[in-house]
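**Student:** Next one to model:
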Amino acid sequence: MKAIPKILVGQRKSPWLAVNLSAALPGMGQIYDGAIARGLFIAAAHLGLVVFIFWSIFAPRGNTLRGLITLMPLLSLYIFNLWDSHHVAKQGITLNEFSPLRYQSSDPWYPVFLSQILPGLGHLFLQQATAGGMLLILGILTAYLANFNPALLPIPPIIWAVGCGLVYRSAPARQRQWSWLGGLLVAVLITRLAISSIPFIVPQKVVQCIVPSESMLPTLEVRDRIFVRPRPFEYPLAAGDIIVFSNPERTPIDQAGELKNLMVKRVVALSGQQVEIRDGQVWLDGLPLVESHLTEPIRYQWGPQTVPPAHLFVLGDNRNNSRDSHVWGFLPQAHVVGQAYKIYWPPQRVQPLL
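**Tutor:** Presented below is the predicted three-dimensional model:
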């Protein structure tokens, strides 16, 4: 039998451990394989694409469509990252030496990888139907319920990590790498918790709203989808800001600020300012308000009146066809949902509103 070179023995790597590491943290499999620069580049590329996608979708001047399109390169890079980590681990190993790992069930890391995809999938691969079925149902059920109860958010990642640990222990193997398993499970837990937290964190920072009427023409068109910064009281509102609020004519004060019966208007006057509408324009504290976004003069008279404390005076940009403060009075700030800052859809309408 031909002897195996010592250098190959010292460099033996488990391709499916590399794949598991890269599945949890892109680039880590390459670093485990010894291709440190390659792994760091892949990790940086993933991070850069993720940051670019979030910036494009949520930043005022980002292009939403471009961010969504970038999801495809990100997915492609992730798949390449998995393949490449396996490929790099195999380099320098002869076919005869690697042949025991070609039968996938002999490598305990292969069912671990399957369990990263879905908990219990690795157990089913090992023909452990009872454990696999229980983990699969438990993982899917808790992931579904977590969509409605944030308190359950940590449970699905824990089940994923536990499933990976149990299947590694159950899989047939000549030797174990327990230290690598511990690090992998921590990575799986952290990564999945971070990903599953996104649907709960984003709504705390951004609210979506669909423009319901033509009252904000030409700035906003019907069915424009806009992003709104919630709780505007954390920063000062100013005249000219576009805000979303619950309709004060339809919404009781105890339900003010809820995401129903929403309206979109522009702040014209703040608490303590005197507002008047005459001669086709708005006057604030006796001075004419310059509004370049208007396309025609106002055809009604209103005021003068002073905006009371904790209230706003709001008007639609389509002044002569808008039911707003000149009809139903001052807006209590309790009704305000947030400040609109971006049209994010449709693609041809994407633009900042600040």
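
**Student:** C-alpha only now, for contacts and for neighbours.
**Tutor:** Fine.

**Student:** start to end distance for stretch 206-215?
**Tutor:** 23 Å (CA to CA, to the nearest Å).

**Student:** One more: stretch 284-302?
**Tutor:** 12 Å.

**Student:** who touches that stretch?
**Tutor:** The contact list for stretch 284-302 (CA atoms under 8 Å, 6 or more residues apart in numbering) reads 218-219, 269, 273-283, 317-320, 326.

**Student:** Among those residues, which ones are in helices?
**Tutor:** residue 326 (DSSP state H).

**Student:** Would you mind writing the ChimeraX command to select the buried ones in the contacts of stretch 284-302?
**Tutor:** Per 16 or more other CA atoms under 10 Å, the buried members of the contacts of stretch 284-302 correspond to this ChimeraX selection:
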select :269,273,274,275,276,277,278,281,282,283,317,318,319,326
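
**Student:** so of the contacts of stretch 284-302, which ones are in strands?
**Tutor:** 269, 274-278, 281-283 (DSSP state E).

**Student:** wait, which of these is closest to residue 74?
**Tutor:** residue 269 (45.3 Å; CA to CA).

**Student:** could you pull out the helices for the stretch 251-354 of the chain?
**Tutor:** Per DSSP state H, counting those that start in this stretch, the stretch 251-354 of the chain carries helices over the ranges 325-328.

**Student:** I'd like to know how many residues surround residue 127.
**Tutor:** 11 (other CA atoms under 10 Å).

**Student:** Help me confirm that it is found in a helix?
**Tutor:** No. Counting by DSSP: H, G, I helix; E, B strand; the rest coil, residue 127 is not found in a helix; it is coil.

**Student:** List the residues that contact it.
**Tutor:** Residue 127 makes contact with no residue, according to CA under 8 Å, 6+ apart.

**Student:** on that earlier part again, in the ones in strands among the contacts of stretch 284-302, find the pair that's most separated.
**Tutor:** 269 and 278 (15.1 Å).

**Student:** Can you mark which positions in stretch 156-174 are buried?
**Tutor:** So, applying 16+ other CA under 10 Å, buried residues of stretch 156-174: 156-168, 171.

**Student:** Next one: the nearest residue to residue 207 once chain neighbours are set aside from residue 340, what distance?
**Tutor:** Spatial nearest neighbour of residue 207, excluding adjacent residues (CA to CA, 6 or more residues apart in numbering): residue 228 at 4.9 Å. With distances taken as CA to CA, residue 228 is found 4 Å from residue 340.

**Student:** and this one, so I can compare the two:
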Amino acid sequence: MSLQAILSNFALILFVLTVVTGVVWFLDVFYLAKQRRAKADAALAEFDARSAKLAAEGVQPDTRARSALASSILKQPAWIEYSGSFFPVIALVFFLRSFLYEPFKIPSSSMVPTLQIGDLILVNKYTYGVRLPIINKKIIEVNNPQRGDVMVFKYPKDPSLDYIKRVIGIPGDKIVYKNKRLSINGKELSYEPLSDYLDEERLTYYKQYLENLSGTAHKILVDDRAPPYISPPRVFPQHELCTYNLDGFACTVPSGHYFMMGDNRDNSEDSRYWGFVPDENIVGKAFFVWMNFSNLKRIGSFQ
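**Tutor:** Here you go, the predicted structure:
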């Protein structure tokens, strides 16, 4: 199995480990430990009877042997001891990762400059509702994604992959992307020019702007060398809600779906190319960089 496959099934692996170690722990507490206790009591009773007989004959019994006998019988087998030790730790990690916070690593430059390659981020798992692990079914409604949120979700084309982009459109929004400028429901977003951004990997500069998306100001990058034209994408569910032309595209976001784009606008494969993200694919809201081994200054909130 590849590393990618292992990572994509980590939640399932963690769940199985929690169940297995939990079953062993409960089995020991409520059954096996009692059996060992009963066996030890019987052995000690027999030992005490022999000791009493030796004492009656004037022989001093060995009390240390009694303690050693009890310890050897009551001692947990290694497989039970390790399972019992790991169970609370694994269960805690599973609970935290499934319902509270989950760590992710940024693998690509699609969210530059907000997120850099190598950023280790935390994702809030409950802000968009409590979901059952593994099957990702929402059981408790909390909040809905808002425009401007940085969201982790299951890639619609391959749910085994996790993607991270910014929420551009929520259900019912009419999105127009013309000449690399966004309009939502007929209102054009404001763009404040910033100093050019140097991509140190490609040794090239990009135009940088402060985009205001429903009150959420964030930096975006635009490559003036890339045309505004977006080639007609592969067919995706409800693709008829989008139209493409030489200047960009227009989409109406269907109910229960979200339109996502990367902040590195001309270097991001997002909803422009593979369509809308359904609510059931949502993983959580990204909000904090907890480590970047190449640049410790990256640590902190990016919202």
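
**Student:** TM-score for the pair, please.
**Tutor:** Superposed pair, TM-score by TM-score structural alignment, normalised by the length of structure 2: 0.52. Supporting alignment: 175 aligned residues with a CA RMSD of 2.6 Å.

**Student:** Just put the buried residues of stretch 156-174 of structure 1 in JSON lines and tack on secondary structure and distance to residue 263 of structure 1.
**Tutor:** Formatted as JSON lines, the buried residues of stretch 156-174 of structure 1 follow (DSSP: H, G, I helix; E, B strand; the rest coil; distance: CA to CA, whole Å):
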{"residue": "156", "secondary structure": "helix", "distance to residue 263 of structure 1": "37"}
{"residue": "157", "secondary structure": "helix", "distance to residue 263 of structure 1": "39"}
{"residue": "158", "secondary structure": "helix", "distance to residue 263 of structure 1": "42"}
{"residue": "159", "secondary structure": "helix", "distance to residue 263 of structure 1": "42"}
{"residue": "160", "secondary structure": "helix", "distance to residue 263 of structure 1": "43"}
{"residue": "161", "secondary structure": "helix", "distance to residue 263 of structure 1": "45"}
{"residue": "162", "secondary structure": "helix", "distance to residue 263 of structure 1": "47"}
{"residue": "163", "secondary structure": "helix", "distance to residue 263 of structure 1": "47"}
{"residue": "164", "secondary structure": "helix", "distance to residue 263 of structure 1": "48"}
{"residue": "165", "secondary structure": "helix", "distance to residue 263 of structure 1": "51"}
{"residue": "166", "secondary structure": "helix", "distance to residue 263 of structure 1": "52"}
{"residue": "167", "secondary structure": "helix", "distance to residue 263 of structure 1": "53"}
{"residue": "168", "secondary structure": "helix", "distance to residue 263 of structure 1": "55"}
{"residue": "171", "secondary structure": "coil", "distance to residue 263 of structure 1": "58"}
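
**Student:** any idea which of these is closest to residue 133 of structure 1?
**Tutor:** So of these, ranked by how close each gets to residue 133 of structure 1 (CA to CA), first place is residue 163, at 11.2 Å.

**Student:** close enough to count as contact, the closest one and residue 135?
**Tutor:** Yes. The pair residue 163 of structure 1 / residue 135 is scored as a contact, 6.8 Å apart, by CA atoms under 8 Å.

**Student:** In structure 2, which residue is most central in space?
**Tutor:** Here the mean C-alpha position of structure 2 is nearest to the C-alpha of residue 102 (CA atoms, centre = their mean), at a distance of 3.9 Å.

**Student:** so it makes contact with residue 123?
**Tutor:** Yes. Taking contacts as CA under 8 Å, residue 102 of structure 2 lies within contact range of residue 123: 5.2 Å.

**Student:** which residues do residue 228 and residue 340 of structure 1 both contact?
**Tutor:** 243-244.

**Student:** Under the alignment, what does the residue nearest to the centre of structure 2 map to in structure 1?
**Tutor:** Aligned by TM-score structural alignment, residue 102 of structure 2 pairs with residue 207 of structure 1.

**Student:** The one helix or strand residue 50 of structure 2 maps to aligns to what range in structure 1?
**Tutor:** Using DSSP states H and E, residue 50 of structure 2 maps to helix 33-56. Aligned using TM-score structural alignment, helix 33-56 of structure 2 spans no residues in structure 1.

**Student:** Stretch 169-187 of structure 2 too?
**Tutor:** Going by TM-score structural alignment: stretch 169-187 of structure 2 matches residues 269-287.

**Student:** Now do the end-to-end distance for the matching stretch.
**Tutor:** 12 Å.

**Student:** Could you check how far that stretch is from the centre of its chain?
**Tutor:** 41 Å (CA atoms, centre = their mean, to the nearest Å).

**Student:** got it, and stretch 235-246 of structure 1?
**Tutor:** For stretch 235-246 of structure 1, the distance to the chain centre is 24 Å (CA atoms, centre = their mean).

**Student:** Then stretch 50-58 of structure 2?
**Tutor:** Worked out by CA atoms, centre = their mean, stretch 50-58 of structure 2 lies 67 Å from the chain centre.

**Student:** May I see the buried residues of it?
**Tutor:** Buried, per 16+ other CA under 10 Å, within stretch 50-58 of structure 2: residue 51.

**Student:** Repeat that for stretch 186-198 of structure 2.
**Tutor:** 188, 190-191, 197.

**Student:** Kindly report the same for stretch 292-304 of structure 1.
**Tutor:** Across stretch 292-304 of structure 1, burial judged by 16+ other CA under 10 Å covers 294, 298.

**Student:** And it, end to end?
**Tutor:** 22 Å.

**Student:** Distance of the nearest residue to residue 166 of structure 2 once chain neighbours are set aside relative to residue 97 of structure 2?
**Tutor:** Nearest non-adjacent residue to residue 166 of structure 2, counting by CA to CA, 6+ apart: residue 150, 4.4 Å away. Residue 150 of structure 2 sits 18 Å away from residue 97 of structure 2, taking CA to CA as the criterion.
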